[in-house]
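K.L.:
Just a sequence and a predicted model for now, questions to come.
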Amino acid sequence: MRSDRVRLFQTLPHTCGYFAERTAQNLVIDPAAPQLDQLYGPALERGFRRAGGHLYYPYCSNCRACTPCRIDVAHFAPDRSQRRCLRRNEDLQVVESMAGYNTERHALYERYLRQRHPGGGMDEADASDFRRFLTAPWSPTLFLEFRHGSRLLGVAVTDLCLQGLSAVYTFYDPDETVRGLGTYAILQQLALAKRRGLPWVYLGFWIAGHPKMDYKRRFRPLQIRTSEGWVEMPES
């Protein structure tokens, strides 16, 4: 991905989603670029992430806390807690489905946002918000659905590129927290990547010391992207 071929835009400052007292900015690959589908994989390799039809990278003037991270699929082995999570959810069926809107998914998405992210600006998401945030016409996306019988309990929005799999977003039944469906989603995405022969599962960004990001450290071996490229995160 060369700078003379791809235009990058910088967003205006906006409130940071992780530190309320900070402002944030992103670098965004030109959303009108005709080859976004071809750029996506190399952009993942460089630490970018997809949100809707945008490929972005946090680029804040006074903060570099957001660190791209990815799991080494071939060498991953679930720890004790993750094995318990798999056992708790043995009664679920995992269905690889075409990405897209339907009323069942939307109803679950709305319930999740209202209970898990109230007042966050997304908790009144209509059908167009669902499509705009979770899908893009150029993106190689599938939805991993987690079902108990006919009942939909969760959806892991998952992008598949040659460079690896990107865990874009997961939403699930907020009344089923004991199942640990967020962890279960990543475990199933790792299983999918292994079946597809993909080397990495990209988890977006990790922030040292942030309680909402700590769960990512438990998926080992985990790599983070530094100024020298991808390196394995130390155990401590």
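P.N.:
Nice, thanks for sending it over. Numbers count the residues shown, from 1 in each chain.
K.L.:
use CA for all of it now, contacts and neighbours both
P.N.:
Fine.
K.L.:
starting at the chain centroid, how far to the longest strand that the chain contains?
P.N.:
Longest strand in the chain, counting residues (DSSP state E): strand 151-161. Strand 151-161 sits 10 Å away from the centroid of its parent chain (Cα atoms, centre = their mean, to the nearest Å).
K.L.:
Touching it from outside, list them.
P.N.:
By Cα atoms under 8 Å, 6 or more residues apart in numbering, the list of residues contacting strand 151-161 from outside reads 40-41, 99, 104-105, 108, 134, 139-147, 165-173, 176, 181, 185, 189.
K.L.:
could you point out which element follows that strand?
P.N.:
Downstream of strand 151-161, the first helix or strand assigned by DSSP states H and E is strand 164-172.
K.L.:
Which strands and helices lie in contact with that following strand?
P.N.:
Applying 3 or more Cα pairs under 8 Å, 6 or more residues apart in numbering; DSSP states H and E, we find strand 164-172 packed against strand 49-51, helix 103-116, strand 151-161, helix 181-196, strand 200-206.
K.L.:
Identify whichever of the ones you listed lies nearest to Arg87.
P.N.:
With Cα to Cα, the closest approach to Arg87 among the helices and strands packed on strand 164-172 belongs to helix 181-196: 10.0 Å.
K.L.:
now that closest one against strand 164-172, angle please.
P.N.:
Interaxial angle, helix 181-196 versus strand 164-172 (axes from the mean of the first three to the mean of the last three Cα atoms, to 10 degrees): 150 degrees.
K.L.:
In helix 181-196, which residues have enough neighbours to count as buried?
P.N.:
181-190, 192-194 (16 or more other Cα atoms under 10 Å).
K.L.:
Pasting the second one now:
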Amino acid sequence: MTQHSRDTPQFYLTAPSPCPYLPGRHERKVFTHLVGDKAGDLNDLLTHGGFRRSQSIAYRPACDQCRACVSVRVVANEFRPSRNLRKILARNSDVVGEQRSAVPTSEQYSVFRAYLDQRHRHGGMADMTVLDYAMMVEDSHVETRIIEYRRRAEGGGVAGRSEDLLAVALTDVLSDGLSMVYSFFEPSEETRSLGTFMILDHIARARRQGLPYVYLGYWIEGSKKMDYKGRFLPQQRLAPSGWLRVEAPGDAASEPQD
């Protein structure tokens, strides 16, 4: 019988299930566990290969006849916001992002619950309890942070404190970038475009930290849920030949990048 080291990741394949992004299609995923002392290094390696993290699991699509899910990362230092994106930044000039340890709070869950009920009431996460949310945040064996976005208190507040939690991002810190694992926002503040604002803020954070990329997960052409990720340019998209650069909307991916 073959012997496997405890440090050697074992990969598994899920059964087919309906695709949540493209009607009429089915998805399968390949996944492995991120545990132990090597979890951070493994998460780095797998993210570079198109995997995403969910709690202590790393997964990527492995569909039989579809390759629509394309891993995307923004080139942070070269990114320049479009006119529309600059308007979103201006609209949220009163919002402050505060980075914290990955510790769940009831305040976060309140926003999370409102977000699911308003925007994803029929999705796979719709029934998540406060304990499920705590597991989503805490069950990580890699370097993970929570970034809370709050409206700045009028008059500056006390000792720089802010108020009104508006949005939250759960983010992994990789060797070459920030990976946005999951984000959500107060649905009553929809006109702020907080989902887009959080991406813009992460690009700025990566630049300040000297990290070259912001990983956004999967871009899916033709999916309204995922198509927005194509707005953040220049970016790289993972193809069988490696990470390919995209300069402008509608561009074909160009030469492989290191």
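P.N.:
Here it is on my side, so go on. Being a predicted model, the structure only gives us computed values, none of them experimental.
K.L.:
Would you reformat the helices and strands packed on strand 164-172 of the first structure as a markdown table and include distance to Leu222 of the first structure?
P.N.:
Formatted as a markdown table, those follow (distance: least, Cα to Cα, whole Å):
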| stretch | distance to Leu222 of the first structure |
| --- | --- |
| strand 49-51 | 17 |
| helix 103-116 | 26 |
| strand 151-161 | 19 |
| helix 181-196 | 12 |
| strand 200-206 | 10 |
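K.L.:
hang on, the earlier thing: could you give the residue range in the second structure aligned to the longest strand of the first structure?
P.N.:
Per TM-score structural alignment, the counterpart of strand 151-161 of the first structure in the second structure is residues 164-174.
K.L.:
before we move on, what about stretch 55-63 of the first structure?
P.N.:
Going by TM-score structural alignment: stretch 55-63 of the first structure matches residues 58-66.
K.L.:
Identify each buried residue in that stretch, please.
P.N.:
Buried residues in stretch 58-66 of the second structure, defined by neighbour count with 16+ other Cα under 10 Å: Ala58, Tyr59, Arg60, Pro61, Ala62, Cys63.
K.L.:
Could you list which of those residues belong to strands?
P.N.:
Judged by DSSP E, strands contain the following of the buried residues of stretch 58-66 of the second structure: Ala58, Tyr59, Arg60, Pro61.
K.L.:
ok, the residue nearest the centre of the first structure to Thr23 of the first structure distance?
P.N.:
In the first structure, the residue lying closest to the centroid (Cα atoms, centre = their mean) is Val168, at 2.7 Å. Counting by Cα to Cα, to the nearest Å, the separation of Val168 of the first structure from Thr23 of the first structure is 23 Å.
K.L.:
Ok, Tyr40 of the first structure next?
P.N.:
Tyr40 of the first structure is 26 Å from Thr23 of the first structure, by Cα to Cα.
K.L.:
of these two, who's got more company?
P.N.:
Applying other Cα atoms under 10 Å to Tyr40 of the first structure and Thr23 shows that Tyr40 carries more neighbours, namely 26 against 17.
K.L.:
tell me which residues of the helix or strand that contains that one are tucked away?
P.N.:
Tyr40 of the first structure is part of helix 36-45 when elements are defined by DSSP H and E. In terms of neighbour count (16+ other Cα under 10 Å), helix 36-45 of the first structure has its buried residues at Leu36, Tyr40, Gly41, Ala43, Leu44, Glu45.
K.L.:
when you align them, which residue in the second structure goes with the first one?
P.N.:
Aligned by TM-score structural alignment, Leu36 of the first structure pairs with Ala39 of the second structure.
K.L.:
residues touching that match, list them.
P.N.:
Contacts of Ala39 of the second structure (Cα under 8 Å, 6+ apart): His141, Val142.
K.L.:
can you give me the end-to-end distance of the match of stretch 55-63 of the first structure?
P.N.:
Terminal residues of stretch 58-66 of the second structure are spaced 20 Å apart (Cα to Cα).
K.L.:
And it, how far out from the chain middle?
P.N.:
In terms of Cα atoms, centre = their mean, the centre of stretch 58-66 of the second structure is set 18 Å apart from its chain centre.
K.L.:
Onto which residues of the second structure does stretch 94-102 of the first structure map?
P.N.:
Alignment note (TM-score structural alignment): stretch 94-102 of the first structure is matched to residues 97-105 of the second structure.
K.L.:
Show me the contact partners of that stretch.
P.N.:
Tyr133, Ala134, Val137, Glu138, Thr144, Arg145, Ile146, Ile147, Glu148, Tyr149, Arg150, Leu170.
K.L.:
for stretch 68-83 of the second structure, same thing?
P.N.:
Contacts of stretch 68-83 of the second structure (Cα under 8 Å, 6+ apart): 50, 61, 203-204, 206-207, 211-221, 229, 232-239.
K.L.:
Let me see the ranges of the strands in the stretch 1-150 of the second structure.
P.N.:
Ranges of strands in the stretch 1-150 of the second structure, per DSSP state E, counting those that start in this stretch, are 12-13, 17-18, 26-27, 29-33, 52-54, 57-61, 69-75, 95-101, 144-152.
K.L.:
Which of those sits closest to Gly123 of the second structure?
P.N.:
Of all these, strand 17-18 sits nearest to Gly123 of the second structure, with 11.9 Å by Cα to Cα.
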